[in-house]
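1. Predicted coordinates and the sequence they were generated for:
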Amino acid sequence: MERVIGVIGGSGVYQMEGLEEARWQAVETPWGAPSDEILTGRVAGMRMAFLPRHGRGHVHSPSSVPYRANIDAMKRLGVSDLVAVSACGSFREDMAPGDFVIVDQFIDRTYQREKSFFGAGCVAHVAFANPTCPTLSAACLTAALDAGITVHDGGTYVAMEGPQFSTRAESEMHRAWGADLIGMTAMPEAKLAREAELCYASVAMVTDYDAWHDGHEAVDVASVIATLTGNVGKAQALIAALAPLLGPEHGACQGGCDHALDHALMTAPAKRDTDLVAKLDAVAGRVL
């Protein structure tokens, strides 16, 4: 099948430079409107779709982002590989502001968000032990290195509800858990991407040391924005380097992302809610 790269840009990443045949287009979904119109075009001859997670002008808080609509819209546009870029705090001295991290694990501490496309009338349980795609993540790592970015291979990301930043006690607790990063938007985005059978990679842009580091002032918006300004160009360079690495054809995913629903559906066909099934046409049409 044709490979189509999707990019969800986090705080500060509201545009995608270098797209050929670029145009913003609205995408309707049964889960409501996405965060914004989606910028579609081509990079190195490959189709790409870019969505600003918070909307242009940053109109959505982490809790109000329409995560289900965003993932559904990407699926409807034919996206096969989804790269999520987000700003994060660091719990590790060596993951310094300005560095990038290719996330491979998550701890979900969000509690106000709809976390699944499925539910009463059509129950499904997808495997999520390895929540990111190994092939796409490896390509993101190589692309970052090729772009001259200081990047770390692997990291555990705590997803907090926000919108406030951490207390010092929370920051120290998460460090004691062995977490590496903290942010507000990876969940439920990664879970929904798995339900939609998308290859998903998470690229974290470190902006601060959260609240634990005695040598740095506690995180605030001004310091985050200052670091983000330098990171935006790096993120766009990474995406530009990614397309040639992946190639135009999307073969079978080695991690099984593209067949995540093979054994996930629990509800007997005769018992399924027809209205919910209709809403799942893009996300789960392959198995429904």
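-> Sure thing, it's come through. Residues are numbered from 1 along each chain as shown.

2. drop to CA atoms for contacts and neighbour counts, all remaining ones
-> OK.

3. Can you verify my assumption that Arg56 contacts Glu37?
-> No - at 9.1 Å, Arg56 does not count as touching Glu37 under the criterion of CA atoms under 8 Å.

4. most centrally placed residue in the protein?
-> Using CA atoms, centre = their mean, the residue of the chain that lies closest to the mean C-alpha position is Ala84, 3.1 Å off.

5. Provide a list of residues in contact with that residue.
-> Val7, Ile8, Gly9, Gly10, Tyr200, Ala201, Ser202, Val203 (CA atoms under 8 Å, 6 or more residues apart in numbering).

6. if we can go back for a sec, so for Arg56 and Glu37, which residue has more residues nearby?
-> Each of Arg56 and Glu37 has its neighbours counted (other CA atoms under 10 Å); Glu37 has more, 20 against 17.

7. Go ahead and confirm that one touches Thr29.
-> No - using CA under 8 Å, Glu37 is not in contact with Thr29, being 11.9 Å away.

8. Of the contacts of Ala84, which belong to helices?
-> Taking DSSP state H, every one of the contacts of Ala84 sits outside helices.

9. Just the ones of these in strands?
-> Members of those lying in strands (criterion: DSSP state E): Val7, Ile8, Gly9, Tyr200, Ala201, Ser202, Val203.

10. between those residues, which is closest to Thr150?
-> Proximity of the ones in strands among the contacts of Ala84 to Thr150 (CA to CA) peaks at Val203, which lies at 12.2 Å.

11. in this structure, which spans are strands?
-> Counting by DSSP E, the strands of the chain are 5-9, 20-25, 38-43, 46-52, 81-90, 100-103, 105-108, 151-153, 156-159, 181-183, 199-208.

12. possible to save those as JSON lines with distance to Asp72?
-> Listed next are the strands of the chain as JSON lines, based on distance: least, CA to CA, whole Å:
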{"stretch": "strand 5-9", "distance to Asp72": "12"}
{"stretch": "strand 20-25", "distance to Asp72": "15"}
{"stretch": "strand 38-43", "distance to Asp72": "12"}
{"stretch": "strand 46-52", "distance to Asp72": "12"}
{"stretch": "strand 81-90", "distance to Asp72": "12"}
{"stretch": "strand 100-103", "distance to Asp72": "22"}
{"stretch": "strand 105-108", "distance to Asp72": "21"}
{"stretch": "strand 151-153", "distance to Asp72": "28"}
{"stretch": "strand 156-159", "distance to Asp72": "21"}
{"stretch": "strand 181-183", "distance to Asp72": "22"}
{"stretch": "strand 199-208", "distance to Asp72": "14"}
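
13. Check it against this one:
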Amino acid sequence: MAQASIGIIGGSGVYDIAGLENKRWQRVESAFGEPSDELLLGELNGIKLAFLPRHGRGHRIPPSEINFRANIDALKRAGVSDVISVSAVGSLREGLPPGTFVIVDQFIDRTFAREKSFFGTGLVAHVSMAHPVCHRLGDHLEAAARSAGIPVVRGGTYLVMEGPQFSSLAESELYRGWGCDVIGMTNMPEAKLAREAELCYATVGMVTDYDCWHPNHDDVTVEQIIGVLLSNADKARTLVQQAVPRLGHDATAGACGCRSVLQHALITAPEARDPALVARLQAVAGRVLK
């Protein structure tokens, strides 16, 4: 299959990428089951790109049923090295109104019903999540957003809840008390798996509304939220168009530390490793399993 260097994972409202040339949908087999959808492959400004709708086209898959492992594995198999994740989020701060894009730098993972690692019995690995996103990608995304006139905030903590229900008022206030800035349902374990796969990964949280803590929350209508969602999707496409050339011509990308995190992460002795799991991990971790 054709190889891509940049991957885009689209969240709610973002189901395609405008401006792609030579585009085609292509199925990618994963050792971890079915990805959310085929990959939309194409070129943007001459740079090869792979787009994956996280919920599938038509928004078929709820957050807890997304096969995050297959999604990341499929992108790695397609040759992707940089991943931009865009996600609809609720705001936990007055200063982050609907329409704001937040370039997230931290997560709190409150999910509990998802497979969170490629590794397991027969091949154990531990990677650092102290700084869970790629600072280099964040720099490019911030510059692209400001260039496009998109309201953007650099830095913020994303509380990832299990869903599919939204949080209670007590939970919303708890998360605010923890210092969280936005809340959503989809970036964990996505970020953890991207780190295990040695992919540079960054998240853009697209604020659609204030979470239920806000005193005016009950006045917000579904129509208003959908309007913001669609507007955010348009801005996300613009952001991608601005960011991809910057990423594609970044001469420092190859030296990024994200691409070597498995170097000292494997704990299981070579002679004790499960051959079946080793074979399954060839796309994700083949660099250190040779």
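-> Looks like it came in fine. This one's a predicted model, so the numbers in the text were calculated from it and none came from an experiment.

14. hang on, the earlier thing: nearest to Pro62 of structure 1, out of the strands of structure 1?
-> strand 181-183 (9.4 Å).

15. And the contacts of the closest one?
-> Contacts for strand 181-183 of structure 1 (CA under 8 Å, 6+ apart): 86-92, 155-160, 210.

16. can you pull the contacts of the nearest residue to Cys140 of structure 1 once chain neighbours are set aside?
-> Residue nearest to Cys140 of structure 1 in three dimensions, not counting chain neighbours: Leu242, with 6.3 Å by CA to CA, 6 or more residues apart in numbering. Residues in contact with Leu242 of structure 1 (CA under 8 Å, 6+ apart) are Ala139, Cys140, Thr142, Ala143.

17. I figured the first one hits Gly247, correct?
-> No - when contacts are counted by CA under 8 Å, Ala139 of structure 1 is not listed as touching Gly247 (10.7 Å).

18. More neighbours: those two, which one.
-> Neighbour totals were compared for Ala139 of structure 1 and Gly247, and Ala139 leads with 19 against 14 (other CA under 10 Å).

19. tell me the contacts of that one?
-> Counting by CA under 8 Å, 6+ apart, Ala139 of structure 1 touches Leu242, Leu245, Leu246.

20. Filter the contacts of Leu242 of structure 1 down to just the ones in helices.
-> Those of the contacts of Leu242 of structure 1 lying in helices (DSSP H): Ala139, Cys140, Thr142, Ala143.

21. where along structure 2 do the helices fall?
-> 68-77, 135-147, 169-177, 190-196, 222-248, 275-280, 282-289.

22. got those helices as TSV, with distance to Pro98 of structure 2 columns?
-> TSV is the format used below for these (distance: least, CA to CA, whole Å):
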stretch	distance to Pro98 of structure 2
helix 68-77	27
helix 135-147	16
helix 169-177	17
helix 190-196	24
helix 222-248	7
helix 275-280	42
helix 282-289	36
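
23. closest to Gly46 of structure 2 out of the ones you listed?
-> Between the helices of structure 2, helix 222-248 lies closest to Gly46 of structure 2; by CA to CA that is 8.5 Å.

24. With structure 1 overlaid, how far apart is that closest one on average?
-> Its aligned residues in structure 1 lie a mean 1.5 Å from helix 222-248 of structure 2 after superposition (mean CA distance after the TM-score superposition for structure 1).

25. Mind listing what's buried along that helix?
-> For helix 222-248 of structure 2, burial by neighbour count (16 or more other CA atoms under 10 Å) applies to 225, 228-229, 232-233, 235-248.

26. distance between that helix and the chain's centre?
-> 14 Å (CA atoms, centre = their mean, to the nearest Å).

27. Next, the angle strand 200-210 makes with it.
-> 160 degrees (axes from the mean of the first three to the mean of the last three CA atoms, to 10 degrees).

28. could you give the angle of helix 222-248 of structure 2 to strand 6-10?
-> Using the same axes, to 10 degrees, helix 222-248 of structure 2 lies at 170 degrees relative to strand 6-10.

29. can you state the direction angle for helix 222-248 of structure 2 and strand 39-44?
-> Using the same axes, to 10 degrees: helix 222-248 of structure 2 against strand 39-44 is 60 degrees.

30. which residue in structure 2 lines up with Val224 of structure 1?
-> Under the alignment by TM-score structural alignment, Val224 of structure 1 pairs with Ile225 in structure 2.

31. Skipping its backbone neighbours, what lies nearest its match in space?
-> Per CA to CA, 6+ apart, closest to Ile225 of structure 2 is Thr208, 6.0 Å.

32. How about Tyr14 of structure 1?
-> Pro52 (5.0 Å).

33. and the one you found, how many residues sit next to it?
-> Counted with other CA under 10 Å, Pro52 of structure 1 comes out at 26.

34. I'd like the distance between it and Gly121 of structure 1.
-> 32 Å (CA to CA, to the nearest Å).

35. Check Met266 of structure 1 too.
-> Met266 of structure 1 is 10 Å from Gly121 of structure 1, by CA to CA.

36. which one of these two has more residues nearby?
-> Neighbours were counted for Met266 of structure 1 and for Gly121 using other CA under 10 Å; Gly121 has more, 17 against 12.

37. can I assume the more buried one is in contact with Ala270?
-> No - using CA under 8 Å, Gly121 of structure 1 is not in contact with Ala270, being 10.1 Å away.

38. picking that back up, what residues are up against the residue nearest to Ile225 of structure 2?
-> Counting by CA under 8 Å, 6+ apart, the residues that Thr208 of structure 2 touches are Ala88, Val89, Gly90, Ser91, Pro98, Gly99, Ile225, Val228, Leu229, Asn232.

39. what's the answer for Phe107 of structure 2, then?
-> Phe107 of structure 2 neighbours (CA under 8 Å, 6+ apart): Pro132, Thr157, Tyr158, Leu159, Val160.

40. what about structure 1, which of these hold up?
-> Compared against structure 1 with both residues aligned by TM-score structural alignment, their matches' CA atoms under 8 Å, these retain Pro132, Thr157, Tyr158, Leu159, Val160.
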